[in-house]
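Student: the sequence and its predicted three-dimensional model are supplied below.
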Amino acid sequence: MGKIKLKNIRIHSNHGCLKEEMLIGSDYRVDLEIAANLERPALSDKLHETVDYVHLNNIVKEEMMVRSNLLEHVAKRICDRVLEELNEVSEVEVEVAKINPPIGGDVESVSVKLRFTR
């Protein structure tokens, strides 16, 4: 068993319940971690035997471009696609953070973290 992590994927998108968020958008950070059996690709050195992190990054980018009111909804869609498209993945965890959220205070970010297993 092993893990692949994509850390600090930075994306600008239009999630949120406020009208300004829908129009102007905000900056987001996404961290994605998957668990899979990596023994075979560790020995073979063949891309087709592992979980391609380019594919993982594309899932994150595509789902972040689909507008949602809640970070929870975006995070769930990312997890669902990873498990749906990559049979080798046994567990997925994603954290979606909104940078400088408009919540009336000096807050660096707010985030939602979800984890699902097969």
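Tutor: That came in fine, so what should we check first?
Student: from here on, contacts and neighbour counts on C-alpha atoms
Tutor: Will do.
Student: host element of Tyr28?
Tutor: For Tyr28, the enclosing helix or strand under DSSP states H and E is strand 26-36.
Student: can you spell out which helices and strands pack onto that strand?
Tutor: Secondary-structure packing of strand 26-36 (3 or more CA pairs under 8 Å, 6 or more residues apart in numbering; DSSP states H and E): strand 2-13, strand 89-99.
Student: compute the inter-axis angle for the last one and strand 2-13.
Tutor: What that stands for is strand 89-99. Here strand 89-99 points in a direction 30 degrees away from that of strand 2-13 (axes from the mean of the first three to the mean of the last three CA atoms, to 10 degrees).
Student: dropping in the other structure now:
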Amino acid sequence: MSATVLVVDDSATVRQQVGAALRQAGFQVVEACDGNDGTSKIRAGGIDCVISDVNMPNKNGIEMVEEVKADAAYKTLPIIMLTTEGAPQLVQRAKAAGASGWVVKPFKADLLVAAVRKVTR
């Protein structure tokens, strides 16, 4: 059975690109448009890995990670940040919150898929 990956990004284009790469690699994909939507889909269950943007309206990706990881049920859920941001303080905050990795856009599909495979084994 393939892992289910939640792609959280306010850009429909990015969600489509990431989703296409993951589906082609055999993953199931669920999409969310911001951190609030992402949090509710994680809590609904069945998510094996999350790929999230940082800069989004309503609730950004790091706030979502902080909220989700505060719940013991999701301590081990792998969350990979996918963003144009590369500021060291943001990377540190995301890691401190519990993010498993950091991928900078524009992303290489094969590297993203490899990262997801690594954390969903």
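Tutor: Here it is on my side, so go on. Note that the structure is predicted; figures quoted are calculated from it, not measured.
Student: TM-score for this pair?
Tutor: Between these two chains, after superposing, the TM-score reads 0.28 (TM-score structural alignment, normalised by the length of structure 1); 65 aligned residues with a CA RMSD of 5.0 Å.
Student: now render the helices and strands packed on strand 26-36 of structure 1 as CSV, adding mean neighbour count and distance to Ala36 of structure 1.
Tutor: CSV is the format used below for these (neighbours: other CA atoms under 10 Å; distance: least, CA to CA, whole Å):
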stretch, mean neighbour count, distance to Ala36 of structure 1
strand 2-13, 15, 5
strand 89-99, 21, 5
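Student: between those, which gets nearest to Val54 of structure 1?
Tutor: The closest of those to Val54 of structure 1 is strand 2-13. By CA to CA, the value is 9.7 Å.
Student: check which residues of the helix or strand just after that closest one are buried.
Tutor: For strand 2-13 of structure 1, the following helix or strand on the C-terminal side (DSSP H and E) is helix 19-23. Within helix 19-23 of structure 1, the residues scored as buried using 16 or more other CA atoms under 10 Å are Glu21, Met22.
Student: now stretch 73-81 of structure 1
Tutor: Val74, Ala75, Lys76, Arg77, Ile78, Cys79.
Student: element containing Lys61 of structure 1, please.
Tutor: Using DSSP H and E, the element containing Lys61 of structure 1 is helix 53-64.
Student: just want the angle from that helix to strand 26-36.
Tutor: Using the same axes, to 10 degrees, the direction of helix 53-64 of structure 1 lies 140 degrees away from that of strand 26-36.
Student: helix 53-64 of structure 1: what's the following helix or strand?
Tutor: Defined by DSSP H and E, the subsequent element after helix 53-64 of structure 1 is helix 71-85.
Student: what's that next one packed up against?
Tutor: Using 3+ CA pairs under 8 Å, 6+ apart: helix 71-85 of structure 1 touches helix 53-64, strand 89-99, strand 109-117.
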